[in-house]
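> after the sequence you'll find the predicted model.
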Amino acid sequence: MTEKKYIVALDQGTTSSRAVVMDHDANIVSVSQREFEQIYPKPGWVEHDPMEIWASQSSTLVEVLAKADISSDQIAAIGITNQRETAIVWERETGKPIYNAIVWQCRRTADICEQLKRDGMEDYIRDNTGLVVDPYFSGTKVKWILDHVEGSRERAKRGELLFGTVDTWLIWKMTQGRVHVTD
């Protein structure tokens, strides 16, 4: 049996994906990083191609293991840090995103947030989630996708779509669709 003595950190950030291999004493063994495209369809809107996120992150993982000259069976653990409130919706069956990832910086849902405040939902949301009403958070991004991508609300009701932040997306892709989780 191969000794599992390395830890991999995946850092999926706003402008690049990085992978780091550390030994058991937390010494850095190797690093790989890849930038990816920022998409600005309108002023105040920021998107990423989820497939490009996956390609950049998976390629850094392959490269960092090769640079360290280790195999995946020598990995004891993988940790993921990511751009948190960036939202992705994809097809459960195919894994195909139905829209670009809406990035945490995107302000397109400001009107939705203002309507929630006018409707008196601010206290309810804060009391039940601990969050303030702000376009930064994922909930209004999902609503925007369901409202603007044709047929998506009906597909979601039928259980055909999955949602997640980038950590969820990466875990789902790494497990070939077997695991849909978040922290």
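Arrived safely.
> for the rest of this, base every contact and every neighbour count on C-alpha atoms.
Noted.
> would you map the strands across this protein?
Counting by DSSP state E, one finds strands in the chain at the ranges 6-12, 16-23, 28-35, 47-48, 75-82, 87-91, 101-102, 161-165.
> and the contacts of the third one?
Judged by Cα atoms under 8 Å, 6 or more residues apart in numbering, the contacts made with strand 28-35 from elsewhere in the structure are 15-23, 56-57, 60-61, 63-65, 67-68.
> again, only using 10 Å
Around strand 28-35, the neighbours that count as contacts under Cα atoms under 10 Å, 6 or more residues apart in numbering are 6-23, 52-53, 55-57, 59-69.
> dropping in the other structure now:
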Amino acid sequence: MTYAIIGSGSVGRALASQFDRSGITVGVANSRGRDAAAAALAGLGNAVCPLGLKEALAADVVILAIPFRAHLEVAKAAADWEGKIVIDVTNAYGVPLSDLGNEPSSAVVAKSMPDAHLVKAFNHLPAHLLGEDPRTAAGRRVIFLSGDDDQAVSTVSDIVHRLGFAPINLGRIAEGGRLVQAQDRSWAPLIFQDLFKAEA
């Protein structure tokens, strides 16, 4: 299975550092081209590969570490989303509910990528915490997941675990998933909650 992060800002770099720490190869692209991605990723190890956007979108698992409204341009850049797993790390804070049709923002992202299997994850923590070693004396740092495809959620849960975090499944996007979906100018209850799960 291949992985790519779209976005090389603070969140994208933090996630790339976790792949690098875990020895899992990941491609990283942004809207400015391979050279710009390479510059943003300076200092990370060989597991992190700068890519052009088209190359990154060929991955089996595509991680959206971009501003919410940028998902539309990414959606248009792929010829086909069928069968891909999309991990939505975006936050729609400040986006009017009317722009979302009163749906969770992840449901809007999913509609723009037909036949992809979308899972919400990694969006509830700021970049500086996402970039820290998730294994601590208190246990593994928790990452919340939500999605409407059980197999995709299971796959993302495995990725989260391999990166050293503790995955917690909140259920469907329209139900438990709302706990991590920013709405208008309100942050959802679980956003910024830095929790840990003790090792068994």
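That came through fine. Bear in mind the structure is a predicted one, so any value in this text is a computation, not a measurement.
> can you give me the TM-score here?
Scored by TM-score structural alignment, normalised by the length of the first structure, the superposition of the two chains gives a TM-score of 0.26; 77 aligned residues with a Cα RMSD of 5.0 Å.
> deepest in the core, which of the strands of the first structure is it.
Most buried of those, by mean neighbour count (mean count of other Cα atoms under 10 Å): strand 101-102, with a mean of 26.
> who are the packing partners of it?
Using 3 or more Cα pairs under 10 Å, 6 or more residues apart in numbering; DSSP states H and E, the elements in contact with strand 101-102 of the first structure are strand 47-48, helix 50-68, strand 87-91, helix 138-148, strand 161-165.
> save the ones you listed as CSV, and put in distance to residue 111 of the first structure too.
Rendered in CSV, the data for those read as follows (distance: least, Cα to Cα, whole Å):
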stretch, distance to residue 111 of the first structure
strand 47-48, 18
helix 50-68, 25
strand 87-91, 18
helix 138-148, 10
strand 161-165, 22
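> and these: which comes nearest residue 174 of the first structure?
Judged by Cα to Cα, the one of those that comes nearest to residue 174 of the first structure is helix 50-68, at 8.3 Å.
> tell me what the closest one is packed against?
When contacts are defined as 3+ Cα pairs under 10 Å, 6+ apart, helix 50-68 of the first structure packs onto strand 6-12, strand 16-23, strand 28-35, strand 87-91, strand 101-102, helix 166-174.
> these: which one's closest to residue 129 of the first structure?
With distances scored as Cα to Cα, the stretch of those nearest to residue 129 of the first structure is strand 87-91 (17.0 Å).
> tilt between the closest one and strand 161-165?
When axes from the mean of the first three to the mean of the last three Cα atoms, to 10 degrees is applied, the directions of strand 87-91 of the first structure and strand 161-165 differ by 150 degrees.
> distance of the closest residue to residue 196 of the second structure other than its chain neighbours relative to residue 50 of the second structure?
With sequence-adjacent residues excluded and distances taken as Cα to Cα, 6 or more residues apart in numbering, residue 196 of the second structure is closest to residue 141, at 4.4 Å. In this structure, residue 141 of the second structure and residue 50 of the second structure are separated by 27 Å, where distance is defined by Cα to Cα, to the nearest Å.
> look at these two and report which has more neighbours.
Applying other Cα atoms under 10 Å to residue 141 of the second structure and residue 50 shows that residue 50 carries more neighbours, namely 25 against 21.
> pretty sure the more buried one contacts residue 12?
No. Checked against Cα atoms under 10 Å, the pair residue 50 of the second structure and residue 12 is beyond contact range at 11.8 Å.
> going by length in residues, pull out the top strand of the second structure.
When secondary structure is assigned using DSSP E, the longest strand within the second structure turns out to be strand 139-147.
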